[in-house]
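structural data only, the sequence is not supplied:
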């Protein structure tokens, strides 16, 4: 028998079916009571999350009007915004521009 005949004979043979066909034994497709408990727990968690989300969404205004939001803001928020604006104005006023180097000669660095 030549090598080609041996290869053809091996490839032509049908594979032997395994004793356990991929974990599909008698318990395949069945779930345990633990799976049911987990499913119920997840369903309860989803119900509570939906309730919480609807409560938070009811607190939001229908239209986001900036004037109404500023009027409803607490005093300490308004004070903080005013102080931040004042600091920004002060920093712009005290900022001095650094003189730019107008030399046309490139600087030469020492190399060792």
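Cool, got the structure. All of these numbers come straight from a predicted model, not from anything done at the bench.

alpha carbons only for contacts and neighbour counts from here, please
OK.

how about the helices in the protein?
Ranges of helices in the chain, per DSSP state H, are 3-12, 33-59, 66-72, 75-94.

dump the ones you listed into JSON lines; add mean neighbour count and distance to residue 25 as well.
Output for the helices of the chain, formatted as JSON lines (neighbours: other CA atoms under 10 Å; distance: least, CA to CA, whole Å):
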{"stretch": "helix 3-12", "mean neighbour count": "10", "distance to residue 25": "29"}
{"stretch": "helix 33-59", "mean neighbour count": "11", "distance to residue 25": "19"}
{"stretch": "helix 66-72", "mean neighbour count": "10", "distance to residue 25": "64"}
{"stretch": "helix 75-94", "mean neighbour count": "11", "distance to residue 25": "66"}
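
right, and these - which one's nearest residue 19?
With CA to CA as the criterion, residue 19 lies closest to helix 3-12 of the helices of the chain, at 21.3 Å.

below is an additional structure, to be compared with the one above:
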């Protein structure tokens, strides 16, 4: 194993290389530059949009929202009284 590694490292020119080995084409450079420009534009646009967001999304006047939420909170029922009206759902058919 060591012998094969030494032979590969001592070889002056790797096999299967032509005169254009290791050279990038101008088209490849153009693609890389276009990708970098696109990435820069997306980051710049995202930063502009993030600066426009408010510090907090909490409403200034939460009273209307709280009034709606009060209807969704479970109501405790005292012992000995009937349950509050629950919406009736059709019975589920068993699958199988």
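All right, it came through fine. Not measured: the values here are computed from a predicted model.

to residue 24 of the first structure, which of the helices of the first structure lies closest?
Taking CA to CA, helix 33-59 is the member of those nearest to residue 24 of the first structure, at 18.7 Å.

would you list the helices of the first structure in TSV and tack on distance to residue 20 of the first structure?
What follows is these, written out as TSV (distance: least, CA to CA, whole Å):
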stretch	distance to residue 20 of the first structure
helix 3-12	23
helix 33-59	24
helix 66-72	67
helix 75-94	69
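
of all those, which one is nearest residue 26 of the first structure?
Here helix 33-59 is closest among the helices of the first structure (CA to CA), at 17.3 Å.

gap between the closest one and the chain center?
Taking CA atoms, centre = their mean, to the nearest Å, the mean C-alpha location of helix 33-59 of the first structure is offset from the chain mean by 21 Å.

just stretch 48-68 of the second structure next, same as before
On CA atoms, centre = their mean, the centre of stretch 48-68 of the second structure falls 23 Å from the chain's centre.

ok, now stretch 83-101 of the first structure?
Distance of stretch 83-101 of the first structure from its chain centroid, counting by CA atoms, centre = their mean, is 38 Å.

repeat for stretch 73-92 of the first structure
33 Å.

again, but for stretch 56-72 of the first structure
Here stretch 56-72 of the first structure is found 27 Å from its chain centre; the criterion is CA atoms, centre = their mean.

got it, and stretch 27-40 of the second structure?
From the chain centre to the centre of stretch 27-40 of the second structure is a distance of 23 Å (CA atoms, centre = their mean).
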